[in-house]
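S.K.: below: sequence and its predicted model.
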Amino acid sequence: MQIEDIKINLANRKEFLEDNKNKMFNKVAIFDVNGFGNINHYYGYDFGEKVLKIISLRLENRFLNSKIYYLGADNFAATSSAEISKDRFIQTIKSIVWYFGYSPIELEGYKVYIPLRAGVAINYPELLFSAEFALKQTKIVKHNLVIYDSEQHHICHPNSLSIEQDLYWEAQIIEAIRKDKFEIFVQSISNQFEKKYEVLVRMKNSKGEIISPYFFINRAKKINLYSEITKKVIQKSFEYFENKNIEFSINLSISDILEKDVVDFLIQKIYEFDIAHFLTIEITESEGIDNLEELISFIKIMKNLGTKIAIDDFGTGYSNFSYLVRLQADFIKLDGSIIQDLNRTKTAKAVVEAIVFFAKKVGIKTVAEFVSTKEIYETCKELEIDYFQGFWFDEPKNVKELKKEI
């Protein structure tokens, strides 16, 4: 029989939801084909459709005592009733994940590996909800299998409150993006000669309360909406600082810089507002710079446009002096945790002294973050740091308040 003649004769998503509603099973595994989009793009959609058919046959052949469903796109589900033991169900899933990971599909002269990720839930009142959450967790914990078993807490047991919190914040972020509920705040970066500002983002929740990025930034990254927030910040900050002749900085993560859509948007807005010579891009160094060549290319583009570059949180993560020269940074922002320890430990002071010494040698300006007391400020001046930022000078404020100062 030709592959073209094979149909995906599995129960569909509608049947799956109906069976779940009728409590037809007490165990469920939801499978996601990891990187299936790449197969479609590289080999073509017809090839991808054939691969899905083979996957459905493989699952049917190995799950002899379970019902298999095709949920659409690249998602499948396997369910089992109480008659089948939990251990047997889990063992089958582990075998499936291993088999797909090490046994390529051979099709039309190609060998294609099809790694699966699986989220499993056993004996939960909200079975589907827990299985979908388990599948999400596979990306976070970087493991191809996450099992939520109501009886085996040591395997993995989802906290209902944490699930509820994640869903709440996802809804808040989506609503904020859709209804444009992000606002820009600023904090000064100054010395005795000049003052500029760092742009910070805040979000309004459904009650109109201002929310710190601590609560939504990482969650936005998990649901792939972080780049939308970055674009909001670019648009709003450029609109505010247009024609004000004031230097300001915005933060970009490494993931932003590797996102073509974000970089294209940034370049477009730099041209539109003609603001490059007042703009500094702060790159969060602590995330790790694994894509150094791509980052260098981005920095060259920005510098050619006339922007400046700052390496944020220097002193943590992948800190080393060698790539600073390659990055051609204009500023180093010293990590706040080190600055706060300046007067507490000799080590912190020695680290800052070394960074400042190097920066002066290569012509890079330094900025001390988290300058929260007069004592810290005096020590920073003693160490000849160029700029200061922190609560000793001012707290982040809405740009609406800043209008009174400029």
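M.R.: Received the coordinates, thanks.
S.K.: CA atoms for contacts and neighbours, from now on please.
M.R.: OK.
S.K.: what residue lies at the spatial centre of the chain?
M.R.: For the chain, the residue lying nearest the average C-alpha position, counting by Cα atoms, centre = their mean, turns out to be residue 221 (2.9 Å).
S.K.: here's the one I want to compare it with:
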Amino acid sequence: MIDALTKVSSHSAFEDKLLTCKSPKLFLVDIKQFKNINLAFGDEGGNFVLCAFSLTLQSFAKAHEMELFRIKDDKFILLLDTPFELSKMECITLSLRDTIQRLSYAYQNQNIDLAVHIGISFDHYEPLEKAHKALLVAKAENQPFVTYSEFANMLMNENEEAIESMIKGAIDNGQIVLHFQAIVDHNEQPSYYEALLRLAYHQTVQSPKLFLKIAKERNLYDALFKSIANKVAQLSDQTHLRLALNLSSEDIVNPEYLSFLKTCFSGKDIVLEIQYDQRTSLDVLQNAIRELKEMGLSIALDNVDNEELIHTFETEMIDIVKVYGELIRHLALDASAQFTCKAMVAFCKSKNIQIVATQLNAKAVVEAARELDFDFFQGYIFEQPHTLT
């Protein structure tokens, strides 16, 4: 049973296949605002995009031992029949996101740009329905992907009390867990380990950004912030490893949070990775960083995509620069990305700042990063996120 337009397996073929799957893992891919493409380029242009997109997905499916089906209109399913393994599912999810984000196809001397949302289900019971629910949340929250979970399902419920109860329960019951990924040197030896948030609902790789966003809107972020910091401090004592915690500049300038961090991390080997929001007062942020550095904490500037951002901060204030992952992913093929990274590496070397190439998932990109003489490297190609205890 083949779809007449795209020549990939049809919805009927998917339903038959699902009957024999023991451990279905579904990735429901939807083209964002596909109707606008039809309006702009007509049905022929829309059909061209569907065929071109299906070829992209088919290539990905073959590379990851998956099967591709066209479900309806601009929706496609990638199906993998395999037992659940968190690190493997994370790797596939992020690889799929990287493969199909910001696609562009040439049609009649014009470029048609695509954006997508992905709804994911790892459940055997009603997997397509759950993938659809996850897709709805991804669209509503404008997330690249969302994995079905009790939390994702609850977000579609208009009952505000139920949503708040769900978040409180996740915090109080310890369902917000920490996995860690090493930042390694040229010899692939760990320099430190970055804490990565995970929702510990059954079989999920739910994006923590969604949870954090809702937690902040419900004024539940305080408890979550302190819980995470305490866990990092405890693990630092237990493992004697150098650990890193990712925070926003908004967190750092909050007087209560700043005081808590100073108490919590006193005497510990901790790196605070700060993502700078230009809405944050730079003077207030730099004063807070000074206080943290006086305690012996290291400061990393996270998601940096240009040299000017590093210049923004005073000399000797930043110890580590982590380069924006999307810039790194284009390093092997994009001359502009290479130029930008080369300039940042040179500047950091001149200021005795260590610089990290992040989100490394391909050998060619690792080689390009090594040639530019990055100090450290991070990505799935080196290590899957894992627990420390």
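M.R.: Cool, the structure landed. In this text, all values refer to a predicted model and were calculated from it rather than measured experimentally.
S.K.: give the aligned equivalent of the residue nearest to the centre of the first structure in the second structure.
M.R.: Using TM-score structural alignment as the criterion, the counterpart of residue 221 of the first structure in the second structure is residue 216.
S.K.: element containing its match, please.
M.R.: In this structure, residue 216 of the second structure sits in helix 208-217 according to DSSP states H and E.
S.K.: and stretch 371-385 of the first structure, how far apart are its ends?
M.R.: Stretch 371-385 of the first structure has an end-to-end distance of 12 Å (Cα to Cα, to the nearest Å).
S.K.: distance check, the residue nearest to the centre of the first structure against residue 205 of the first structure.
M.R.: Using Cα to Cα, one gets 18 Å for the distance from residue 221 of the first structure to residue 205 of the first structure.
S.K.: residue 389 of the first structure now?
M.R.: From residue 389 of the first structure over to residue 205 of the first structure (counting by Cα to Cα), the distance is 28 Å.
S.K.: and the two? Which one has more around it.
M.R.: Between residue 389 of the first structure and residue 205, counting by other Cα atoms under 10 Å, residue 389 is the more crowded of the two (25 against 17).
S.K.: tell me who's in contact with that one.
M.R.: Contacts were defined as Cα atoms under 8 Å, 6 or more residues apart in numbering; by that measure residue 389 of the first structure touches 187, 188, 189, 190, 367, 368, 369, 370, 371.
S.K.: and the third one, how far from residue 239 of the first structure?
M.R.: Just to be clear, that refers to residue 189 of the first structure. Residue 189 of the first structure sits at a distance of 20 Å from residue 239 of the first structure (criterion: Cα to Cα).
S.K.: looking at the two, which is more packed in?
M.R.: Legend: neighbour count by other Cα under 10 Å for residue 189 of the first structure and residue 239, higher for residue 189 (23 against 13).
S.K.: which SS state does the more buried one fall under?
M.R.: What DSSP: H, G, I helix; E, B strand; the rest coil gives for residue 189 of the first structure is strand.
S.K.: so residue 69 of the second structure makes contact with residue 61?
M.R.: No: between residue 69 of the second structure and residue 61 there is no contact, the gap being 10.1 Å when judged by Cα atoms under 8 Å.
S.K.: mind listing what the counterpart of residue 356 of the first structure in the second structure touches?
M.R.: Residue mapping for residue 356 of the first structure onto the second structure gives residue 345, with TM-score structural alignment as the criterion. For residue 345 of the second structure, the contact set (Cα under 8 Å, 6+ apart) comprises 355, 372, 373, 374.
S.K.: biggest separation within those residues, which pair?
M.R.: Considering Cα to Cα, no two members of the contacts of residue 345 of the second structure lie farther apart than 355 and 372, which are separated by 10.8 Å.
S.K.: those two: who's more crowded?
M.R.: Each of residue 355 of the second structure and residue 372 has its neighbours counted (other Cα under 10 Å); residue 355 has more, 25 against 19.
S.K.: what do we get in the first structure for the more buried one?
M.R.: Taking TM-score structural alignment, the alignment pairs residue 355 of the second structure with residue 366 from the first structure.
S.K.: thought that match was touching residue 385?
M.R.: Yes: at 5.5 Å, residue 366 of the first structure counts as touching residue 385 under the criterion of Cα under 8 Å.
S.K.: report the spatially nearest residue to residue 266 of the first structure, omitting neighbours in sequence.
M.R.: Closest residue in space to residue 266 of the first structure, ignoring its immediate chain neighbours: residue 234 at 6.9 Å, by Cα to Cα, 6 or more residues apart in numbering.
S.K.: how close does that neighbour sit to residue 77 of the first structure?
M.R.: 41 Å.
S.K.: out of those two, which sits in the more crowded spot?
M.R.: For residue 234 of the first structure against residue 77, the residue with the higher neighbour count under other Cα under 10 Å is residue 77, and the figures read 25 against 20.
S.K.: looks to me like the more buried one is in a strand.
M.R.: Yes: when the secondary structure is assigned by three-state DSSP, residue 77 of the first structure falls within a strand.
S.K.: contacts only, for it.
M.R.: Under the criterion of Cα under 8 Å, 6+ apart, the neighbours of residue 77 of the first structure are 28, 29, 30, 31, 68, 69, 70, 71.
S.K.: let's see that with 6 Å instead.
M.R.: The contact partners of residue 77 of the first structure, taken as Cα atoms under 6 Å, 6 or more residues apart in numbering, are 29, 30, 31, 68, 69.
S.K.: and what about the nearest residue to it once chain neighbours are set aside, helix, strand or coil?
M.R.: In space, not counting the residues next to it along the chain, residue 77 of the first structure is nearest to residue 30; the distance is 4.4 Å by Cα to Cα, 6+ apart. Taking three-state DSSP as the rule, one finds residue 30 of the first structure in the strand state.
S.K.: quick check: the gap between residue 30 of the first structure and residue 48 of the first structure.
M.R.: Distance of residue 30 of the first structure to residue 48 of the first structure, given as Cα to Cα: 19 Å.
S.K.: which one's more surrounded, the two?
M.R.: Of the pair residue 30 of the first structure and residue 48, residue 30 is the one with more neighbours under other Cα under 10 Å, namely 24 against 19.
S.K.: tell me the SS of the counterpart of residue 300 of the first structure in the second structure?
M.R.: Taking TM-score structural alignment, residue 300 of the first structure has residue 290 as its aligned residue in the second structure. Going by three-state DSSP, the secondary structure assigned to residue 290 of the second structure is helix.
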